[in-house]
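A.B. asks: take a look and give me a structure for this.
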Amino acid sequence: MNLTAEIIAAGTGATLARATVFAPFMQAACATYHILDPRDVAAFLAQTGHESENLVYTKELWGPTPAQRLYEPPSQKAKGLGNTQLGDGRRFCGRGLIQVTGRRNYTLAGIGLDLDLVNHPELLEQPEHAAMSAGWFWWNNKLSALATAGQFTTLTERINGGTNGLADRQALYGAAKKALGIA
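C.D. replies: Next up is the predicted model:
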């Protein structure tokens, strides 16, 4: 499937200029991680569009908010993310188009993408790595099966841990399906 900037813009809510920057990397991520079925591509575009606020942010905005403070040890959230050292919460905040979060996930993504993300977490802010990390996450969490089965809410829960932003994600999903010519 040829992912044009126009399709990416429609499916992610991004400007055409921003979609043009990401187009070759989104295409590569889909090809590499076998995100090929149009329903799967539509879900991938919608979810990455929402998670990155329309391909604008490849790094989580840091307050820290009360929720972000829980990324720091000794909280249970930090433990679940593999954050073991003070400062890990901020250092390993969400990055990439699906917001890889936590020392453990950066370590695993680094292995999968052949990048030193533990020492250089900022690499996931670059469009190429932001897109590929989203594809890597999609593949490793077996999200294609949910997407092709039309289980969009479950897919959202797997990415987000809940249904935050579900209405926006669904609107982007509808736009992505329309851009891809599927009902």
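A.B. asks: rest of the way, CA atoms for contacts and neighbours
C.D. replies: Fine.
A.B. asks: let me know whether residue 27 touches residue 7 as I believe.
C.D. replies: No. Counting by C-alpha atoms under 8 Å, residue 27 does not reach residue 7; the two are 11.0 Å apart.
A.B. asks: so where do the helices sit in this protein?
C.D. replies: Shown for the chain, the helices assigned by DSSP state H span residues 5-12, 16-32, 38-51, 66-69, 76-81, 88-91, 103-113, 127-140, 143-148, 152-160, 166-180.
A.B. asks: show residues contacting the longest one.
C.D. replies: Identification of contacts with helix 16-32 by C-alpha atoms under 8 Å, 6 or more residues apart in numbering yields 2-6, 8-9, 35-36, 41, 55-56, 127-128, 131-132, 134-136.
A.B. asks: one more, so I can put them side by side:
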Amino acid sequence: MNRKIFFDTVRTSLFNSRLSADQVKGIEAIISKFEKLDARWLAYALATAYHETGGKMVPVSENLNYSAKGLRVTFPKYFSVADAERYARKPQAIANRAYANRNGNGPESSGDGWRYKGRGLVQITGRDNYAKYGIADDPDKALKPDVATAILFDGMTSGKFTGKKLSDYFGVGTDWVGARAIINGTDKADKIAREAKLFYAAILAAKGA
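C.D. replies: Okay, the predicted model is just below:
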């Protein structure tokens, strides 16, 4: 794959004509992991990282600094109107409430919600998910580029995140929208599908298709 053509293409189509050194390095790491596989797999992995990191393309820690309104939109099941007002702009308290008693976490008082908040290129959350990768005792390892890239690759190819994997959506057929189930149900599925198609177009251009 001609990397110059690829980067010239995505710089315009996805990055507002600007790419930082960190973004390039992050993208290169993902390409190196997925390049020998189906081009659609690579495109969807890149789009997933693009979405989950807000375009940074490097491992990030979840931003939980929600307003009361934001809490009601993002976590309506866990915050009443009164609770949202009480928890607003308190990231640690928000995490402990929103992620309590889920994915292997203890109750709100355990602090597991904050300890195992989203990190990495795919924002893994919960004690169980960190334990799958042997980093429950040091969850910040998910912020290391090599660890985050390995988690992205393994989770998306093996189905370790949700039971769904890339081969379920990109085999004989192609389902750009449904593939979101690999990470998070249907959340922002259409948006990520559009981004994946742009990455795919850049890959094909770089391969001379």
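A.B. asks: what does the TM-score come to for these two?
C.D. replies: After superposition, the two chains reach a TM-score of 0.75 (TM-score structural alignment, normalised by the length of structure 1), with 166 aligned residues with a C-alpha RMSD of 2.9 Å.
A.B. asks: tell me which residue is most central in structure 1.
C.D. replies: Among the residues of structure 1, the one closest to the centroid is residue 98, at 1.4 Å (C-alpha atoms, centre = their mean).
A.B. asks: that one -> structure 2?
C.D. replies: Counting by TM-score structural alignment, residue 98 of structure 1 lines up with residue 122 in structure 2.
A.B. asks: I'd like to know how many residues surround the spatially closest residue to its match that is not a sequence neighbour.
C.D. replies: Once flanking residues are discounted, residue 122 of structure 2 sits nearest to residue 52: 5.7 Å by C-alpha to C-alpha, 6 or more residues apart in numbering. Using other C-alpha atoms under 10 Å, residue 52 of structure 2 is surrounded by 23 other residues.
A.B. asks: aligned counterpart of residue 20 of structure 1 in structure 2, please.
C.D. replies: Checking with TM-score structural alignment, residue 20 of structure 1 has residue 24 as its match.
A.B. asks: so its match versus residue 71 of structure 2, what's the distance?
C.D. replies: To residue 71 of structure 2, residue 24 of structure 2 is 33 Å away according to C-alpha to C-alpha, to the nearest Å.
A.B. asks: repeat for residue 59 of structure 2
C.D. replies: Separation of residue 59 of structure 2 from residue 71 of structure 2 (C-alpha to C-alpha) stands at 23 Å.
A.B. asks: how about residue 57 of structure 2?
C.D. replies: 25 Å.
A.B. asks: also residue 128 of structure 2?
C.D. replies: Using C-alpha to C-alpha, residue 128 of structure 2 is found at 24 Å from residue 71 of structure 2.
A.B. asks: can you check residue 87 of structure 2 too?
C.D. replies: From residue 87 of structure 2 to residue 71 of structure 2 the distance is 9 Å (C-alpha to C-alpha).
A.B. asks: so which of the two has more stuff around it?
C.D. replies: Shown here are residue 87 of structure 2 and residue 71; by other C-alpha under 10 Å, residue 71 has more neighbours (25 against 20).
A.B. asks: so the residue nearest to the centre of structure 1 sits against residue 45, correct?
C.D. replies: No. In this structure, residue 98 of structure 1 is not within contact of residue 45 by C-alpha under 8 Å, at 10.5 Å.
A.B. asks: which neighbours do those two have in common?
C.D. replies: Joint contacts of residue 98 of structure 1 and residue 45 (C-alpha under 8 Å, 6+ apart) do not exist.
A.B. asks: name the element the residue lying farthest from the centre of structure 2 belongs to?
C.D. replies: The C-alpha centroid of structure 2 is most remote from residue 82, which lies 30.5 Å away (C-alpha atoms, centre = their mean). Following DSSP states H and E, one finds residue 82 of structure 2 within helix 81-87.
A.B. asks: any idea how far that helix is from the chain center?
C.D. replies: Counting by C-alpha atoms, centre = their mean, to the nearest Å, helix 81-87 of structure 2 is centred 27 Å from the centre of its parent chain.
A.B. asks: what of stretch 77-90 of structure 1?
C.D. replies: On the basis of C-alpha atoms, centre = their mean, stretch 77-90 of structure 1 is displaced by 20 Å from the centre of the chain it belongs to.
A.B. asks: next: stretch 70-87 of structure 1.
C.D. replies: Relative to the chain's own centre, stretch 70-87 of structure 1 is displaced by 21 Å; criterion: C-alpha atoms, centre = their mean.
A.B. asks: and for it, what's in contact with it?
C.D. replies: Counting by C-alpha under 8 Å, 6+ apart, 88, 89, 90, 101, 102, 103, 104, 105 sit against stretch 70-87 of structure 1.
A.B. asks: for stretch 92-109 of structure 1, same thing?
C.D. replies: Residues from elsewhere that reach stretch 92-109 of structure 1 (C-alpha under 8 Å, 6+ apart): 47-49, 51-52, 55, 57-60, 62, 71, 78, 81-84, 88-89, 115, 117-118, 121-122, 124-127, 129-131, 133-134, 136-137, 159.
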